[in-house]
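# below are the sequence and a predicted model; questions follow.
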Amino acid sequence: MENKLILVEGIPGSGKTTTARKIKEKLIAEGKKVVLYEEGMSHPADMSWNAYLSEEEYNNFLSKCLKMWETSEKTISKEELKHRIEIQIRREHNHVILAYTKIDFPEGNYWGLVGEVAAKEICDGRRSLKEFTEIHLRRWESFGEKALLDDNIYIFECAFLQNHIFELLGVYEKSDEAILTYLTNLLNKVKCLNPCIVYIEPVDVEKVIMKAADERKAPNESRKDWIDEIANWVSNTNYGTNHRLAGREGVFSFCKERLRIDKAMIRNLDIPVTLINRD
């Protein structure tokens, strides 16, 4: 059986998005049907950058957006605004999962409402580890069952190692053994898809991160540069606080630990791995 699920992984800035897109292009050129889910998209299994809302919470958010439209420049219709929001939702188990960063708002002022739904993510310790685990296991199992019924090949960017190790290491400081157990349980939910990993391993962690930092500078002074946002996240995690990580050096240290754990996981997980060395 061919690999119906390809998991593209690596530390931040290693080139996961570019690699995932190239794999998609290659498979399409071979006549395959391919669906790529990049980080932050409305996702069938991952929860990163997706808010987990009750119907009431979602309806309140939608109402506030439509109310804001009344005093906006009205560059689009109210119906179009509602459509742009609704195409970023999935309804599952009496909840609405909203890919809030992907909403194509017509004006920047709408983003003032996004903080409310961002706070409803299940990542970064906003839910208990038990809830975080149960929601993901349920979603991965459901995805595996549905994906088995079609002839698509699915590509997930950073949805397996990165987004889960960030939580398990950064928030809960779990051991390698605990992380391996967690990832094994997750992997078992999609075993029917014969998953494989494409891992991009940097030769020099600091060089890779700084290259990404140069490419991801903020467009204006109203936002922080990517590297500064990452540094802020790292320093405020339990792991970062307890290891006194700060600034760019803190990012380097955290990503080196991430790389060590990643390599330990792919050595011990029962899954085919293709390594790509990035200089």
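That came through fine.
# when you work out contacts or count neighbours from here on, use the C-alpha atoms and nothing else.
Will do.
# surely residue 121 is in contact with residue 40?
No: with contacts defined as CA atoms under 8 Å, residue 121 does not count as touching residue 40, sitting 11.7 Å away.
# mind listing the shared neighbours of the two?
48-50 (CA atoms under 8 Å, 6 or more residues apart in numbering).
# turn those into CSV, including secondary structure.
As requested, the shared contacts of residue 121 and residue 40 are exported to CSV (DSSP: H, G, I helix; E, B strand; the rest coil):
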residue, secondary structure
48, coil
49, coil
50, coil
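# out of the residues you listed, who's nearest residue 177?
For those, the closest approach to residue 177 (CA to CA) belongs to residue 48, at 23.1 Å.
# for that closest one, the count of nearby residues, please.
20 (other CA atoms under 10 Å).
# list the contacts for it?
39-40, 121, 123, 159, 163.
# one step back: with respect to residue 196, which of the shared contacts of residue 121 and residue 40 is nearest?
residue 48 (20.6 Å).
# all strands for the stretch 51-200 of the chain, in order.
Per DSSP state E, counting those that start in this stretch, the stretch 51-200 of the chain carries strands over the ranges 51-53, 89-92, 95-98, 152-157, 196-202.
# run through who's touching the first one.
Which is strand 51-53. 95-100, 117-122.
# now, of the residues you listed, which are buried?
Buried by 16 or more other CA atoms under 10 Å: 95-100, 117-118, 120-122, out of the contacts of strand 51-53.
# next, the one to line up against it:
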Amino acid sequence: MNTKLILVEGIPGSGKTSTAEYISSYLNRKNIANELFKEGNLDHPADYESTACLSKDEYYKIQSQLKSDKKSLTDYIIKNDDDYLIEYGKLYHDKKINISDEILNQLTDSDIYNLTPVKHSHVIKDKWIKFAKKAVTQEQVNIFECCFLQNPLTTMMAYHNTSKDYIIKHVKELEQIISELNPLLILLEPKNIEEQFDRVKKERSEEWLNFVIDYVTNQSYGQENNLNGYSGLIEFYQDLAELELNIFSKLKMRKILIKDPNSNWEQNYQRTKWPDGHPTIEVN
């Protein structure tokens, strides 16, 4: 196997999960060790999911508010330089710990994806560095869904309205960090974003749709660009997809661009293995 990391990217509904699952299944059939990390995985080795970043004072304030055994909290704490990272997603599901809605809201507000762009970038890159150092020694392929482009782009654009130059710089620094893993990037580019979301909103819950609309229209980018409602969501993801393609063109890693991914799944799956007639996922 000539790569240790496969990155599957694209906006919501473009087929990231199906593509990542297909690649994992293909590698299993070839008896190639691999591990698939989907969006939302609380044990993701390179990304953070439902994790708060607190200062020492903020951490001890939260700890003092808990009504349970303080020692049990340490199972969900990661000390990172001067920061205290609290895995509140795992903490919430631990029945031994009594965590109130008030504390949970405080932790959610301090989520790593709510940090300033500079702080967020620093914390995220630190975890990617740790992942890359470990992964290069392992005999397996890691398959990541949406944490290389979609997550940072959505956060930096929607939440902070960060400059495109800074976002590009962040992603190119991630590319450098993982270079020894000989990564492969697969980007799924929908033919028509509005048609895609018209389909996706029928497949997913109304709660999901309302959350996404609120996130991308009522934060800094949406307010600055006067985005509203469903049409604002479409406009945001059109802008994000354009930036994704811009970044994609600048990256030096091996990459595959799959246009209109929903048109012919079988043909697109084959491209993840043999784009342009040349093996991409090779078996030694």
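Arrived safely, thanks for sending. Computed from a predicted model, the values in this text were never measured in an experiment.
# now the buried ones among the contacts of strand 51-53 of structure 1 in a markdown table, with distance to residue 86 of structure 1?
Formatted as a markdown table, these follow (distance: CA to CA, whole Å):
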| residue | distance to residue 86 of structure 1 |
| --- | --- |
| 95 | 14 |
| 96 | 10 |
| 97 | 10 |
| 98 | 8 |
| 99 | 10 |
| 100 | 10 |
| 117 | 14 |
| 118 | 16 |
| 120 | 17 |
| 121 | 18 |
| 122 | 20 |
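# turn the strands of the stretch 51-200 of structure 1 into TSV, including distance to residue 135 of structure 1.
As requested, the strands of the stretch 51-200 of structure 1 are exported to TSV (distance: least, CA to CA, whole Å):
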stretch	distance to residue 135 of structure 1
strand 51-53	10
strand 89-92	10
strand 95-98	11
strand 152-157	18
strand 196-202	22
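# out of these, flag the one nearest residue 82 of structure 1.
Closest of those to residue 82 of structure 1 is strand 89-92, at 11.4 Å (criterion: CA to CA).
# and residue 201 of structure 1, what's its match in structure 2?
By TM-score structural alignment, residue 201 of structure 1 lines up with residue 189 in structure 2.
# where's the closest residue to its match other than its chain neighbours relative to residue 250 of structure 2, distance?
Take residue 189 of structure 2 and drop its neighbours on the chain: the residue closest to it by CA to CA, 6 or more residues apart in numbering is residue 259, 4.7 Å away. Noted for residue 259 of structure 2: a distance of 18 Å to residue 250 of structure 2, by CA to CA, to the nearest Å.
# of the two, who's got more company?
residue 259 (14 against 10).
# is it true that the more buried one touches residue 193?
No: the pair residue 259 of structure 2 and residue 193 fails to qualify as a contact (CA under 8 Å) at a distance of 11.8 Å.
# give me the aligned partner of residue 239 of structure 1 over in structure 2.
By TM-score structural alignment, residue 239 of structure 1 lines up with residue 221.
# and its match, helix, strand or coil?
helix.
# tell me the contacts of it?
157-161.
# distance check, the corresponding residue of structure 1 for residue 137 of structure 2 against residue 193 of structure 1.
Under the alignment (TM-score structural alignment), residue 137 of structure 2 pairs with residue 149 of structure 1. Counting by CA to CA, the gap between residue 149 of structure 1 and residue 193 of structure 1 amounts to 10 Å.
# more crowded one of these two?
residue 193 (22 against 8).
# quick one: contacts for that one?
By CA under 8 Å, 6+ apart, the neighbours of residue 193 of structure 1 are 3-5, 144, 147-148.
# swap in 10 Å and give it another go.
Contacts for residue 193 of structure 1 (CA atoms under 10 Å, 6 or more residues apart in numbering) come out as 1-6, 143-145, 147-148, 153-154, 187.
# top of those residues by number of neighbours, please.
Busiest of the contacts of residue 193 of structure 1 [other CA under 10 Å] is residue 5, holding 24 neighbours.
# what's that one in contact with, if anything?
34-36, 144, 147, 152-156, 190-197.
# out of those, which end up buried?
34, 36, 144, 147, 153-156, 190-193, 195-197.
# compared with structure 2, how much does the lengthiest helix in structure 1 deviate?
Secondary structure of structure 1 per DSSP state H: the longest helix is helix 247-268. For helix 247-268 of structure 1, the mean distance to aligned residues of structure 2 following superposition is 0.7 Å (mean CA distance after the TM-score superposition for structure 1).
# after that helix, which helix or strand is next?
Beyond helix 247-268 of structure 1 on the C-terminal side, the first helix or strand identified by DSSP states H and E is strand 273-278.
# now that following strand: buried residues?
In strand 273-278 of structure 1, counting by 16+ other CA under 10 Å, buried: residue 273.
# that older thread, mind putting the contacts of strand 51-53 of structure 1 in TSV, distance to residue 62 of structure 1 included?
Formatted as TSV, the contacts of strand 51-53 of structure 1 follow (distance: CA to CA, whole Å):
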residue	distance to residue 62 of structure 1
95	15
96	12
97	13
98	11
99	13
100	11
117	11
118	14
119	16
120	15
121	17
122	20
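# just those residues now: which is nearest residue 111 of structure 1?
Nearest to residue 111 of structure 1 among those, with distances taken as CA to CA, is residue 100, at 9.5 Å.
# touching, that closest one and residue 40? I think so.
Yes: contact criterion CA atoms under 10 Å: residue 100 of structure 1 and residue 40 qualify, at 8.3 Å.
# which residues do the two both contact?
The contact sets of residue 100 of structure 1 and residue 40 overlap at 49-50 (CA under 10 Å, 6+ apart).
# re earlier: show me the two of the contacts of residue 48 of structure 1 that sit farthest apart.
121 and 159, at 15.0 Å, using CA to CA across the contacts of residue 48 of structure 1.
# number of residues surrounding residue 103 of structure 1?
Neighbours around residue 103 of structure 1, by other CA under 10 Å: 20.
# what's the separation between it and residue 213 of structure 1?
25 Å.
# one more: residue 23 of structure 1?
Applying CA to CA to residue 23 of structure 1 and residue 213 of structure 1 gives a distance of 24 Å.
# what packs against the longest helix of structure 1?
helix 162-165, helix 176-188, strand 196-202, helix 205-215, helix 226-236, helix 238-242, strand 273-278 (3 or more CA pairs under 10 Å, 6 or more residues apart in numbering; DSSP states H and E).
# nice, that's everything, thank you.
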